[in-house]
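K.L.:
structure for the following, please:
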Amino acid sequence: MRKTALLFGFLLPLVGFVFGFSNPGYKIALVPGIATNPFYISMYHGAKKAADQLGVELVWQGPNNWDFVEETRIVETLIARGDIDAILIAPCDPEALKEPLRRAREAGIVVITVDTDINDPEARIRLTNIASDNYLGGYLAGETLAKAIGGKGKVALMGAMVGVTTNELRYAGFKDAIANYPGIQIVSTQYSGEDQAKAAEQMQTVLLTFPDLAGAFGVDTPTAHGCAIGIRTAGKTGKVVLVGFDAQPLEIEDVHEGLITMLVAQAPYAMGYLGVQFAYDYLEGFLSGFPGNFTTGFYVITKDNVSASETQKWIYQTELPK
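P.N.:
A predicted model of the protein is given here:
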């Protein structure tokens, strides 16, 4: 039944075009976690594609840094405009954004979270969260790393932020996957704060402390790329299996150079596309119920498939659509 409703939601805009139904003139805002990040730029490409197909206006406004204070101000500005029908947002903090988004909902604005989420288990504020299953992604990274090192050896968990929902789920998934291999030890856990230079320094320190380190997991782009730099600086290229997360151009270069062994790529384009589609369908009354979470998939990139045509659609984009 749900599949039928979704199909109906996708087809109705086309029917409206053919028979001359009026354009509803909706305005949907997309608020990324960081406006300049290729992950969110790729999300915008997907959202813009859906917006153009549906005939709605897409408003793009986000912070230049991972900053919940700046993001809160953006939400308040969107509420004050009085013409925004829906907000798609990647909250920078699961608690700090609850009240601003509650005010948006009370103002009649549809709220959908994308990528990250707020603490709203009963969905009283947002309709749904569209994101990767980050626990599964972390688990996939752990399994991939474990198999690559033959199920034994010392590994490091190179984390980024503490308390961010996406990161915490990846940590948990990775640890649970590694726990299935008695021959593997997590000998070091570091947090870079998404600082690439700090991640590089941390990776070098871990390699000095554990010269026999078999592998590492870099939980996001700044961390994974920083770890790749640290491995190269330490003269360990090709000697440490590094599994990264995401598929930004910097990481793709690291795969080509043999610094990153594997990447677990997300689907931000799909998150943006579905966010606009779901908001439109809800506003039009086509759909009234949503799952609490709607998950998108993963794709593992390696040196063997990095140049394949199938892989290219998973690589994140760096320029906004014109």
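K.L.:
contacts, neighbours, all on C-alpha from now
P.N.:
OK.
K.L.:
which residues are in contact with stretch 61-75?
P.N.:
29-36, 91-93, 96-97, 100-101, 104 (C-alpha atoms under 8 Å, 6 or more residues apart in numbering).
K.L.:
for that stretch, buried residues please.
P.N.:
Taking 16 or more other C-alpha atoms under 10 Å as the basis for neighbour counts, the residues of stretch 61-75 that come out buried are 61, 62, 63, 66, 68, 71, 72, 74, 75.
K.L.:
for stretch 113-127, same thing?
P.N.:
Along stretch 113-127, these residues count as buried under the neighbour rule (16+ other C-alpha under 10 Å): 113, 114, 115, 116, 117, 118, 120, 123, 125, 126, 127.
K.L.:
the fifth one contacts residue 95, doesn't it?
P.N.:
No. Contact status for residue 117 versus residue 95: not in contact, 9.3 Å apart, counting by C-alpha atoms under 8 Å.
K.L.:
and for comparison, fold this next one:
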Amino acid sequence: MIKNSKLLTILALVMVFAFVFTAGSFAQEYNIAVIIKATDSGFWQDVLTGARTADEKLDNVTITTHGPTSESQIAEQVAILENVITRQPDAIVMASTSSDASVPALERAYDQGIKIITIDNKVNTDKIHSHLATDNIAGGKLAAETFVEMAKQHGKSVDSGKVGLISAMAGVQVLADRDQGFIQGLNEYAPGLEILETRYVDNRIPEALSTAEDILTSHPEELVGFFADNNHTGAGVARAIAERDIADEMPVVAFDADDAEKRALEEGTIDALIVQDPFGMGFKGVQFAVRAIEGEELPEFVNTGVTAVTQANMNNPEIQNLLNPDMRAEAELAE
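P.N.:
Predicted coordinates for the structure are as follows:
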């Protein structure tokens, strides 16, 4: 009888320990929602590559990915965020297209205990745990400095003339910062150049193409070159340059580095790309979400960096690592 009692006690303890271990294991599984601005963009696919790499590297993380088709679909992105919150993830990593439209939902999620990491675009609330992004004003100034260099390489005078500035969308803070930085930089590095009125193209490549054509037609003698402030505007301007076969005489500097822009750089219809680190935003965004869930105090802002890429340096190993997120993912997972 005593032996049976001891046996029952041991079995009971084993069951208790098994339950505690199992419960503890489940408690360590973190569900993280990653919301991007658009699924139709190579830039945002690179962000997802970084997030998925972090997911694979971290045993206790499961991510879900979400986003509207286009960056112009702000209301749809907010609706996606609202839906995600109803599922009560442990954290949300979000690149909000609008600095304001997503704020009420993000603040509600924060108040519910969901950890909030924003990437790329800053939102107008303090109810986040960290923000990872490019310093876009600095990036815009780098674009201006690089533009002046490229113009000189094309044999253009920077003492006078006009520059076309094509922006994806109005009212988006990251784009406004890039444009502001470019204007400030050009005023510093080439004050004799006049920047034409900013043209907005609703983040559409065909619209960027037709706008570049219009500028080329309207200013046939005075135009020195173009600045395009994201991947879609860059691809559209490059097409206009290619169609007119004027790559040798018309410098173009564009932000980002999706496949179309990289081909344009190789072909010479874009002279320089101002490259962010979308892979790093996704990868570090998920890492920071885990750190926030585990109670770690995080920096308010992390500058993820920006680099000028030209034909002269695009094959350097560090640049190739930046331009090829799949290669970078392999390296991360091999560590």
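K.L.:
superposing both, give me the TM-score.
P.N.:
After superposition, the two chains reach a TM-score of 0.86 (TM-score structural alignment, normalised by the length of the first structure), with 295 aligned residues with a C-alpha RMSD of 2.1 Å.
K.L.:
what is the burial count for residue 115 of the second structure?
P.N.:
The number of residues packed around residue 115 of the second structure, counting by other C-alpha atoms under 10 Å, is 27.
K.L.:
which residues sit in contact with it?
P.N.:
90, 91, 92, 109, 128, 129, 289, 292, 293.
K.L.:
hang on, the last one packs against residue 91?
P.N.:
It stands for residue 293 of the second structure. Yes. Between residue 293 of the second structure and residue 91 there is a contact at 7.1 Å, judged by C-alpha under 8 Å.
K.L.:
more neighbours, those two?
P.N.:
Neighbours were counted for residue 293 of the second structure and for residue 91 using other C-alpha under 10 Å; residue 91 has more, 26 against 19.
K.L.:
gap between the residue in the first structure that residue 287 of the second structure lines up against and residue 12 of the first structure?
P.N.:
In the first structure, the residue equivalent to residue 287 of the second structure is residue 277, according to TM-score structural alignment. Between residue 277 of the first structure and residue 12 of the first structure the computed distance is 11 Å (C-alpha to C-alpha, to the nearest Å).
K.L.:
now do residue 228 of the first structure
P.N.:
Distance, residue 228 of the first structure to residue 12 of the first structure, using C-alpha to C-alpha: 48 Å.
K.L.:
looking at those two, which one has more neighbours?
P.N.:
Neighbours of residue 228 of the first structure and residue 12, each counted by other C-alpha under 10 Å, are more numerous for residue 228; the result is 32 against 15.
K.L.:
can you find the partner of the more buried one in the second structure?
P.N.:
Residue 228 of the first structure is assigned residue 238 in the second structure as its aligned equivalent, the criterion being TM-score structural alignment.
K.L.:
would you turn the buried residues of stretch 113-127 of the first structure into TSV with secondary structure and distance to residue 195 of the first structure?
P.N.:
TSV is the format used below for these (DSSP: H, G, I helix; E, B strand; the rest coil; distance: C-alpha to C-alpha, whole Å):
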residue	secondary structure	distance to residue 195 of the first structure
113	strand	25
114	strand	23
115	coil	20
116	coil	19
117	coil	22
118	coil	24
120	coil	29
123	coil	33
125	coil	32
126	coil	31
127	coil	33
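K.L.:
closest to residue 253 of the first structure out of those?
P.N.:
For residue 253 of the first structure, the nearest member of those is residue 115. The distance, counting by C-alpha to C-alpha, is 24.4 Å.
K.L.:
thinking again about what came up before, what about the match of residue 228 of the first structure, helix or strand, and which?
P.N.:
Secondary-structure assignment from DSSP states H and E places residue 238 of the second structure in helix 231-244.
K.L.:
I'd like to know which elements the helix or strand following that helix is packed against.
P.N.:
Scanning forward in sequence from helix 231-244 of the second structure by DSSP H and E, the next helix or strand is strand 252-255. Based on contacts counted as 3 or more C-alpha pairs under 8 Å, 6 or more residues apart in numbering; DSSP states H and E, the elements that strand 252-255 of the second structure packs against are helix 136-153, strand 223-228, helix 231-244, strand 272-275.
K.L.:
so the following helix or strand past the longest one corresponds to what in the first structure?
P.N.:
The element immediately downstream of helix 136-153 of the second structure (helix or strand, assigned by DSSP H and E) is strand 162-167. The aligned range for strand 162-167 of the second structure in the first structure is 154-159, by TM-score structural alignment.
K.L.:
show me how far the matching stretch is from its chain's centre.
P.N.:
Using C-alpha atoms, centre = their mean, to the nearest Å, we find the averaged C-alpha position of stretch 154-159 of the first structure to lie 21 Å away from the chain's own average C-alpha position.
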